[in-house]
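> Need the 3D shape of this:
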Amino acid sequence: MLVGGGALATVAVAGIVAVAVVNEGGGKSSADPSSSLPTPEDIPSSPGQPEPSFKEDRPPAPPEDFIGDPQKDTAPLSTETLFPDETVTVNGRKYARAATDSAKKCTSGAQAGLGPVLEKNGCGRFFRATYERGGLAFTLGIAVFDSKAAASAVKAGYKPNVASLSGGGVPTYCRSVTCRTTVNALGRYAFFTIAGHTDGKPAGASDEQAKQVALDGSEFGYGRILQRGKDQSAAEASAR
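Presented below is the predicted three-dimensional model:
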């Protein structure tokens, strides 16, 4: 009797626990825990995420892409765009613009052997400007061609020299005396300088002042042509 009563008591307790579990499960129990997870149909839908919208980011084209190709190098080209400032500073030295000139016949701005070299390589326009400082002056000549190869050929076959340009208080100079000259090319442009004393004094090999003025003129020309390419590159980038 005692043993039997103990078994009944155990069963009764177990029954109570089972009822409690059933009631807590909401009237249904399952050994599979995933059955209590919400189904996709039970999850409320959310609005779709917007797609990003922005322009393609690309760096500006190199300036040389413009100044080397006549199809891209379409900005206005004149003495006003090449030599816009009345004064320029090169390597800390200030020069005043005295005169400018442009010609479709390139040989009109050249003397000695330079004219035939320009003509042979198809020079289309020739621009000149003279700048003066303390009795010294340089004339910068910029020749325009249809290709980078033509400008490079002029540099390689260079024979002096660009004709000095007088005006604006600068007399005719460097026509019958020794003067300093330079030549270079950038893109489809070849450019030249001739520099010397405005009082007619020769500027020989030992004349460091005249040499520096000629180099300043060449550096100024390089900068002006490169700036032309930079301006066109920036304009294209801003238009995207």
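> rest of the way, CA atoms for contacts and neighbours
Will do.
> Can you verify residue 88 is assigned to a strand?
Yes: counting by DSSP: H, G, I helix; E, B strand; the rest coil, residue 88 is part of a strand.
> Pretty sure it sits against residue 96.
Yes: counting by Cα atoms under 8 Å, residue 88 does reach residue 96; the two are 6.6 Å apart.
> in terms of contact, does residue 162 touch residue 111 like I think?
Yes: under the criterion of Cα under 8 Å, residue 162 makes contact with residue 111 at 6.0 Å.
> So for these two, which residue has more residues nearby?
Higher neighbour count among residue 162 and residue 111: residue 162, with 27 against 16, using other Cα atoms under 10 Å.
> Is it correct that residue 12 falls within a strand?
No: judged by three-state DSSP, residue 12 forms no part of a strand; its state is helix.
> what about it, neighbour count?
12.
> for residue 71, same thing?
Residues near residue 71, counting by other Cα under 10 Å: 9.
> who touches residue 102 in this structure?
Residue 102 makes contact with 78, 79, 125, 126, 127, 128, according to Cα atoms under 8 Å, 6 or more residues apart in numbering.
> and for comparison, fold this next one:
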Amino acid sequence: MSFGQGGPSWGPGESRTPDWAALAEASASRGRRRRWLLVGGGALATAVVAAIVATAVITTDGKGGSSGSDKNASGLPAPADLPSQSSEPRPSFSSVAPPPPPDPKEFIADERKDKAPVTVDAFFPGRRLTMGDRAYVKGATARTTNCAATTQGALGSILAANGCDQVIRATYTRNGAAVTVGVAVFGTEAEAGKAARQASGGIASLSGAGVPTFCRGGSVCRRTANSYGRYAYFTVGGFTSGKNVTTADKNVYAVGDDLTDFTFRQIRHRGDVQASSAAAAPAT
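Next up is the predicted model:
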């Protein structure tokens, strides 16, 4: 006999004694269904809330939210819109390109621009010269406007014909070798270059200040001639003992090459210094 769905049921023989096991099972079954419904309903509610929040975030981030609220997703007031154009002054740049820096060689190519002092110390400063690991002792120095008096052979007339203004000489020694370098000063680069190309004979050696006479009396010595800007520079190198120089005497060649390189650097330095000063001077 039954009292409807979920009602009490009687055991076999209709003894009117409740089937407690069946009742307990039915009660447990109904409890399980309620729990599943509660869990399922909670999950559904969570999904609905998440969808609403996502929609709110998307709507707030967009430009056209329907709520008209001025708050972002965090609930804080949104920053005010920045103006599309700033009223602050902006830098302006000239369309005219700046002039190129002055060429250092221009300042040593012509006496009209080369205003640096022409002295012994300007070309051969100090008492010693060091080139790499080689040290040279400076001997005698001299400066004269009588260019021909500083030469041997035909070089004197060549200097005079090209307008030589003065000659500065200095002698350096190392390990028994001595080299005299002479810088002949002209008015223009063209004059100095022509004198160097025409060079014959050579600069005369300069003794004194502890350096004995060398490269005189017919001894064989090494001679060079070069020019840079309005300066022609010459060397004569040999042994202080008077021994003739041969191509095997690397020491004499090394001294001559170092002195030639150093003189070139000193002349170029004159141009660098004057060009830098001109570039730093205020425009007039």
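> List the TM-score for the superposed pair.
Scored against TM-score structural alignment, normalised by the length of the first structure, the superposed chains reach a TM-score of 0.75; 196 aligned residues with a Cα RMSD of 2.3 Å.
> how about the strands of the first structure, start to end?
87-90, 93-103, 125-133, 136-144, 180-186, 189-197 (DSSP state E).
> starting at the chain centroid, how far to the fifth one?
Using Cα atoms, centre = their mean, to the nearest Å, we find the averaged C-alpha position of strand 180-186 of the first structure to lie 23 Å away from the chain's own average C-alpha position.
> go on, the first one?
Computed by Cα atoms, centre = their mean, the separation of strand 87-90 of the first structure from the middle of its chain amounts to 22 Å.
> which residues sit against it?
In this structure, residues lying in contact with strand 87-90 of the first structure by Cα under 8 Å, 6+ apart are 94, 95, 96, 97, 216, 219, 220.
> What is the corresponding segment of the second structure for it?
Mapped onto the second structure using TM-score structural alignment, strand 87-90 of the first structure spans residues 128-131.
> buried ones in that stretch?
Across stretch 128-131 of the second structure, burial judged by 16 or more other Cα atoms under 10 Å covers residue 129.
> can you check stretch 142-159 of the second structure too?
143, 147, 148, 150, 151, 152, 155, 156, 157, 158, 159.
> Let's see which of those end up in helices.
With helices taken from DSSP state H, the overlap with these comprises 155, 156, 157, 158, 159.
> Report the contact partners of the third one.
What that stands for is residue 157 of the second structure. Contacts of residue 157 of the second structure by Cα under 8 Å, 6+ apart are residue 148.
> Give the equivalent position in the first structure for it.
Under the alignment by TM-score structural alignment, residue 157 of the second structure pairs with residue 116 in the first structure.
> ok, average deviation of the match of strand 87-90 of the first structure from the first structure?
For stretch 128-131 of the second structure, the mean deviation from the first structure after alignment is 1.7 Å (mean Cα distance after the TM-score superposition for the first structure).
> what's the matching residue for residue 205 of the second structure over in the first structure?
Residue 205 of the second structure maps onto residue 164 in the first structure, by TM-score structural alignment.
> Now its match: closest residue in space that isn't a chain neighbour?
Among residues not flanking residue 164 of the first structure along the chain, residue 139 sits closest, at 5.4 Å (Cα to Cα, 6 or more residues apart in numbering).
> burial measure for the one you found, as a count.
Neighbour count of residue 139 of the first structure, defined by other Cα under 10 Å: 31.
> how about it, what's its match in the second structure?
Aligned partner of residue 139 of the first structure by TM-score structural alignment: residue 180.
> Identify the residues contacting its match.
For residue 180 of the second structure, the contact set (Cα under 8 Å, 6+ apart) comprises 169, 170, 171, 172, 203, 204, 205, 206, 235, 236, 237.
> Also residue 237 of the first structure?
Applying Cα under 8 Å, 6+ apart, we find residue 237 of the first structure in contact with 59, 60, 61.
> Filter the residues you listed down to the ones also in contact in the second structure.
Using both residues aligned by TM-score structural alignment, their matches' Cα atoms under 8 Å as the contact test, the members of the contacts of residue 237 of the first structure still in contact in the second structure are 60, 61.
> so of the contacts of residue 237 of the first structure, which ones are in helices?
Among the contacts of residue 237 of the first structure, none falls in helices (DSSP H).
> so can I have JSON lines of the contacts of residue 237 of the first structure showing distance to residue 232 of the first structure and neighbour count?
Putting the contacts of residue 237 of the first structure into JSON lines (distance: Cα to Cα, whole Å; neighbours: other Cα atoms under 10 Å) gives the following:
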{"residue": "59", "distance to residue 232 of the first structure": "13", "neighbour count": "9"}
{"residue": "60", "distance to residue 232 of the first structure": "10", "neighbour count": "14"}
{"residue": "61", "distance to residue 232 of the first structure": "9", "neighbour count": "15"}
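> got TSV for the contacts of residue 237 of the first structure, with distance to residue 45 of the first structure too?
Shown next, in TSV, are these (distance: Cα to Cα, whole Å):
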residue	distance to residue 45 of the first structure
59	42
60	44
61	47
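> What is the nearest of the contacts of residue 237 of the first structure to residue 5 of the first structure?
Nearest to residue 5 of the first structure among these: residue 59, at 92.5 Å, using Cα to Cα.
> can you pull the contacts of the closest one?
Here residue 59 of the first structure is in contact with residue 237 (Cα under 8 Å, 6+ apart).
> if you set the cut-off to 10 Å instead, what comes out?
Contacts for residue 59 of the first structure were tallied using Cα atoms under 10 Å, 6 or more residues apart in numbering; they are 233, 234, 237.
> who's in contact with the corresponding residue of the first structure for residue 232 of the second structure?
Aligned counterpart of residue 232 of the second structure in the first structure: residue 190 (TM-score structural alignment). When contacts are counted by Cα under 10 Å, 6+ apart, residue 190 of the first structure touches 118, 123, 126, 141-145, 148, 150-155, 158, 183-184, 221-222, 225.
> With that, I have no additional questions.
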